[in-house]
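1. next input, structure requested:
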Amino acid sequence: MCVSGRLVSIGVSSGASGWGLEVKGCPSQSCATLPPPHHQDRQEEETQKGVTLSVLNQRDASLIFHKVFPLWQYWAHWWDLLWHLERLEAGRVVVLAVSVSGTIGLRHAIPTLIHLGALLVPHLPPRARWTWVFVKGGRTISETAVIEGSRTHQTHATTMLSNLPHPAHYPGSSRVLEEQRWKYCSSYGVMGGLCDELCPDLLPLPLPKSLNDAQTLALVPVIVTAGSRHQYLYHALTALLSAPGAIHSNVLVVLGDAPSSTTSLLSLLNISYVRLEVSGSSNMKLFHYYRDVFHLVATRFPEAPAVILLDEDIEVSPDFFSFMSQTLGVLQSDPTLYCINAHSAGGFRGLAHDETRVFRGSVQVEWGYAITLDFVREALSMWLNTTNPNTLYYDFWIYMNVRKQRECLFPEMTRSRHFGMGVNTNAYIKERGPLSMPMVRRAPVMLQDINRLHLSAWRQHLYLKIFAATPLQGNPCSSSFLPSPPSSSYYVFYYKLNRLKGGDGRPDPYQYYNVAECLGTWGMSEQGHHDGLKIIPFARNSTLLIVGVPYSHYSRLWPKQPKLWNVDALTDKEFRQIRNYTQMRVTVANEHVTSDVLMERLTGH
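-> You can find the predicted model right below:
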């Protein structure tokens, strides 16, 4: 250990060929040197591009967190950086550096960086090299930038280590538990409230409020799949276990590849876990892992009425268990359903207004879902004999091969958020999807007309709404297409939608995509529709029903007039209007900033 109050030296480099961090001044332990001094192949080099975040223990300068954020990409990774910055504990020594390229994707993380004390970051052009060393909640130790050129630049700084002791015992928690906490926090950083020395989270975790119908979920296990991302896992578990209706003893974390940072955390939180043997690589490894999770559920909880599953990077709403408890009976009694999703299939900002409404539609299991044990066994009967899957994404594989035209229930306003960035995260889709959805923040919410979600009642409900709806016509990409303000509670729009040839009953994705994108809902796949009908709550008291003809079950209600809108029959001018309307804009900050411009901004001259 470094002696308290000792000076340590921190060297940081940033350049077109990479970056580096070297900490000196820890004679009795190995100080941090990053990246590790070994040959990197091209794939490894690619993972080192972006903005690097390294966190040092303020008492001994040991490295307690490191991650590279691929901010050479424009979309969504700013969210992940922001998420981690918000969980930095006060007093930590923090090192940020650009490796190769990384400022173009900083975007919405910049205000937080400024709040933390960064001076240069709001002015950096896309190819800038940048380093910043600071103490969270304290002072900047060093901040440097090279605006032009490709040379690697280096900076060296010194800082005094903290000589403050770890926090004393806190009321309401045992001394042994607190000692375990601070031992854990001396080795792992960016843990948020767990390791916040000024206002730490309570341990043991407080018991949540109960629900009136608590017995509905009493026998339902909650499976959290996890690995090495213990920062994500802590946030997911604290949100889950604080939600009203959570039953601590029902939660089981199922680990694949999990280091001691994860198992020690679970022991600290007194949460049950099991390990599964995993083999292979990348998505084939994940495909087999989730198969084994299903097998574990079937063998360990054979009498359970259902199971709830979510990953380590899912934040649930306070209303998560209330939503599940109110809808579980419909899932169990309706054979045309196979899952309940806490995640909304179309609840984007501006298209999600009513916390009490629930829909049904063709979607895959995603981001906090419930399925019956019968469905678990049905999936396993196919899964265990699958040697050459048509997709390695297990959730999509279930959708394609096991679902068999069954649907899921999902809320208008989401009860879960996928906040993490993983191996299969598409940054563009992430920003278009989960990051733009408002989540319910109160509980319990009493859902409306639950029994109407059974298929026969749902179809009758939609028939009545379509029959009474005001028809719309014209180009859905036109800014005047949707009435504002709306004068009817329901509108209907009919458009050309064929069955995809060889698509196993699915609709034509191109025809669906253009209508969905124009109307601001999810268009990257056909998921979310019910029998070719998509529900779009475009205003607080007004809903648009879009019906694909002849694909939809509800096509018979099309009155033959007005004429079907058909993307395949548009003029070039009309098609250009679609492209202009649906494309997300890219705005590159400081694109033309030079060293002279930066000096003028900083000096005011």
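2. C-alpha from now on. contacts and neighbour counts both.
-> OK.
3. which SS class is Ile223?
-> strand (DSSP: H, G, I helix; E, B strand; the rest coil).
4. check contacts around it.
-> Shown in contact with Ile223 (C-alpha atoms under 8 Å, 6 or more residues apart in numbering): 251-254, 307-310.
5. repeat that for Ser279.
-> When contacts are taken as C-alpha under 8 Å, 6+ apart, Ser279 is in contact with Lys285.
6. before we go further, it is sitting in a helix, right?
-> No. Applying three-state DSSP, one finds Ser279 to be coil, outside a helix.
7. so it versus Tyr273, what's the distance?
-> The gap separating Ser279 from Tyr273 is 19 Å, by C-alpha to C-alpha, to the nearest Å.
8. neighbours of Ser487, how many?
-> Summarising burial for Ser487: neighbours were counted as other C-alpha atoms under 10 Å, giving 11.
9. that one: which element?
-> With elements delineated by DSSP states H and E, Ser487 resides in a region that no helix or strand encompasses.
10. using the three-state scheme, assign Ile64.
-> Relying on three-state DSSP, one would call Ile64 strand.
11. same question for the one 4 residues further on.
-> Secondary structure, three-state DSSP: Val68 is strand.
12. out of the contacts of Ile223, which sit inside strands?
-> When those are checked against strands (DSSP state E), the matches are 251-254, 307-310.
13. for the chain, what's the longest helix?
-> Using DSSP state H, we find that the single longest helix of the chain is helix 282-300.
14. got the contact list for the nearest residue to Leu53 once chain neighbours are set aside?
-> The spatially closest residue to Leu53, leaving aside those adjacent along the chain, is Leu96, at 4.8 Å (C-alpha to C-alpha, 6 or more residues apart in numbering). Listed by C-alpha under 8 Å, 6+ apart, the contact partners of Leu96 are 51-54, 130-133.
15. still on that earlier bit, what is the nearest of the ones in strands among the contacts of Ile223 to Ile147?
-> Taking C-alpha to C-alpha as the measure, Ile147 lies nearest Leu310 of the ones in strands among the contacts of Ile223, at 43.6 Å.
16. before we compare anything, build this one as well:
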Amino acid sequence: MAVSWRVLVNTVLLITVVGNFAFLYSMYNAPNRYHPEGHGTDVMTMYEDGDISIAGGRVNMATTTTTATTPQHTMAEAEDKRAHVQSSEPLRVRAYSSKALARISVNDDTVLEVGESAGEAGRGIHVAVINGHTGALMDTNKFDTYVEGADLRLLSYLRGIHPNRIVALAVRDEASFHLGNDARMELIKMGSIKIGQLQWRDTWAMVARVGSPDKTSDALARAPDFNHWGEGVEVSAEFERHAEDNGCNWPDTPHFKQRRAFCARYDGYGELCRCDHPPAIAPSPSPAPPLPNMATTPLVIMASENRPKYLLRSLRSLLAAQGCIPSNIVVSIDGVDKMEAEDVCKLVGVTAMRHRPTSEKNGRISQHYKFALTAMFDRFKDAEHVIVMEEDLDAAPDFFRFFSTALPLLKSDPTLYCISAWNDQGYTHSTGDVTRLYRVETMPGLGWLLSRRLYKQELEPRWPGPDKLWDWDMWMRMNENRKDRECIVPDVSRTFHFGATGLNVNDYFQKLYFAKHRLNDDPTAVVNTQDMTAEAYDAALRRQIAASHILDTQQPCGTMVPDALENTNTPLVLYMTMKSAGDHETWLQLAKCWHLWDLDVRGFHKGVWRFYRKGNPIAVVGTPYSPFSSHKPDALEPLFMAAPKKKQTR
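-> Model (predicted):
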């Protein structure tokens, strides 16, 4: 007997639907987990250098300066939509969901609206967090739960919203496909009755007050069949304004006054704004002598005005790294309309500057990079090098030591182009030595250092204009700019890409290509810079290949490493077919098999890829293109893996 698609989906979600009632029952018969947090009683200690210690951490309180490319009142006017007129009238919150539109309003003023023109970028669950006393919009966010991984971010986000905030959720297009049980259960705890029933292309909306699940309202409209969407659905609720929140009982210091104001204006910052035992902005690393080269090497963080929470996470990791000099950090914010990213900089105590956007899409990002690099070398006139970070990168605890140790290589070797903290092939299963460095012909980015001479004499005069919608990093990788020079990268990366939203990334892409990268966690690690000049590196690589165990090429997608050799640090070599510099057919298939970077070709040196395989250093040698293929035994047939044939379309 044929079974309809809806019957199948209902069967899969049966446990979740039944769970609605169990969780709702438990909420009314157990202590409320959303009780307001208690007031902290931590003691703040002042240090002679102006730092403060909170709950064992230490924070530098340097003064923030801001360079704006637009009058301050313009940004303030753009922010006016955050603040709803205060009055005694109740707050009427509406959320509307449909295939083409998600909209949220407070007392008939629209605070969030995403239409069909947003395309896939507007798909998923849209969330607005509203101050329960003033009615001000505190935060908005979007979770594309059509793709894998977004529901975990949604779960974390919901758990970080503070009690008495009003939360409105609206769906545009589709939100059920990868909305897992944990996120659904969290919404049920908040009072949702319908979320357990949400299925393919149903529409759903919800309005709730955090900590008061009995005040929650949600509604759902069924999709009539697999190929169509549910009708538009709207839910509304009216909330009495709660008493004005005077903030946490934190010490009466400039920092905590600033933090209190920040947390009253914005939401979604979790533990940073909790009243009980608030963490330091960043724990101070253990005392250590200044790192060579770092006092005159500033760092710029490339940031958009739309991802301030990413920016805070990145800044906290940098401030916790050994050798960090906060006064050397500048955040370049692309955009002049929103204040939150700049307020993050003020809270942390670093300098911010703003870039008025030009161009669009990748061209806009490219113009922002040119603006920031020019500004940094102009601002720090004695700096011969600049480190470039991005707002969605964590820094390793030895981030600055890595650059301090590797920088002399760039200074002394004209065959080098840059130093990068990121290894494109540096996954948890493909790395093995925190001290090892490689030379690669591609510019990795994602935490990198370049020289004033390179930028001012070569790159800046030729930088693509606003009319070129190019990726800046792809442009820098072109050999007309690189000129056969190479970059130094570590075996184990000193940055970690955590951003799941952006122009060129989503939750699925982040999980597939970035989430399993390895970040060094050893603060005492020191990279080995021996044999890193061009001639010495090639000589050492030849010695390694000559002494390596040659892998069988018959089962390329298997382990290929004999059991007796696993995790023995035995050098391995694999010879594969590579007839010319542009012949990457076999490598891309092998990279896919071994779960390495396979979107394009990166991380090679003269036709050789180096990483770790089953706990052993391996060199994959392109034959006959690579000069290192001369070590291949004559009788050995190099590995060849054909790319799958493309399906023909009529």
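17. can you tell me what part of the second structure the longest helix of the first structure aligns to?
-> Counterpart in the second structure of helix 282-300 of the first structure, with TM-score structural alignment as the criterion, is residues 361-379.
18. so which residues of the stretch 501-605 of the first structure form strands?
-> 533-539, 542-550 (DSSP state E, counting those that start in this stretch).
19. distance to Met191 of the first structure and mean neighbour count added to the ones you listed, as a markdown table?
-> Shown next, in a markdown table, are the strands of the stretch 501-605 of the first structure (distance: least, C-alpha to C-alpha, whole Å; neighbours: other C-alpha atoms under 10 Å):
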| stretch | distance to Met191 of the first structure | mean neighbour count |
| --- | --- | --- |
| strand 533-539 | 38 | 22 |
| strand 542-550 | 42 | 23 |
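20. to Gln511 of the first structure, which of those lies closest?
-> When the strands of the stretch 501-605 of the first structure are ranked by distance to Gln511 of the first structure, counting by C-alpha to C-alpha, first place goes to strand 542-550 at 9.0 Å.
21. need the residues that contact the closest one.
-> Contact with strand 542-550 of the first structure is made by 466, 486, 488-498, 532-538, 554-555, 558, 564, as judged by C-alpha under 8 Å, 6+ apart.
22. buried set for stretch 102-121 of the first structure?
-> With burial defined by 16 or more other C-alpha atoms under 10 Å, the residues of stretch 102-121 of the first structure counted as buried are 102-107, 109-110, 113, 116-118, 120-121.
23. from the contacts of Ile223 of the first structure, list the buried ones, please.
-> Applying 16+ other C-alpha under 10 Å to the contacts of Ile223 of the first structure, the neighbour count classes 251-254, 307-310 as buried.
24. which of the contacts of strand 542-550 of the first structure are buried, as a ChimeraX select command?
-> The following ChimeraX line selects those of the contacts of strand 542-550 of the first structure that are buried, judged by 16+ other C-alpha under 10 Å:
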select :466,489,490,491,492,493,494,495,496,497,498,532,533,534,535,536,537,538,554,555,558,564
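25. now do the contacts for the residue nearest to Cys487 of the second structure when sequence neighbours are not counted.
-> In space, not counting the residues next to it along the chain, Cys487 of the second structure is nearest to Cys418; the distance is 4.7 Å by C-alpha to C-alpha, 6+ apart. Going by C-alpha under 8 Å, 6+ apart, Cys418 of the second structure touches 410, 443, 448-451, 486-488.
26. counterpart of Cys418 of the second structure in the first structure?
-> For Cys418 of the second structure, the aligned position in the first structure is occupied by Cys339, per TM-score structural alignment.
27. now the host helix or strand of its match on the second structure. Mean distance?
-> When secondary structure is defined using DSSP H and E, the element that contains Cys339 of the first structure is strand 337-341. Plainly put, strand 337-341 of the first structure ends up 1.7 Å away from its match in the second structure on average once the two are laid over each other (mean C-alpha distance after the TM-score superposition for the first structure).
28. next helix or strand past that strand?
-> Where DSSP H and E defines the elements, the next helix or strand beyond strand 337-341 of the first structure is strand 358-361.
29. grab the most central residue of the second structure for me.
-> Gly499 (1.7 Å; C-alpha atoms, centre = their mean).
30. where's that one, which helix or strand?
-> Secondary structure assignment for Gly499 of the second structure, by DSSP H and E: no helix or strand.
31. now it. Nearest residue, chain neighbours left out?
-> That would be Asp392: by C-alpha to C-alpha, 6+ apart, it lies 4.8 Å from Gly499 of the second structure.
32. and if you look at Pro397 of the second structure?
-> Beyond its immediate neighbours in the sequence, the residue positioned closest to Pro397 of the second structure (C-alpha to C-alpha, 6+ apart) is Ala321, lying 4.3 Å away.
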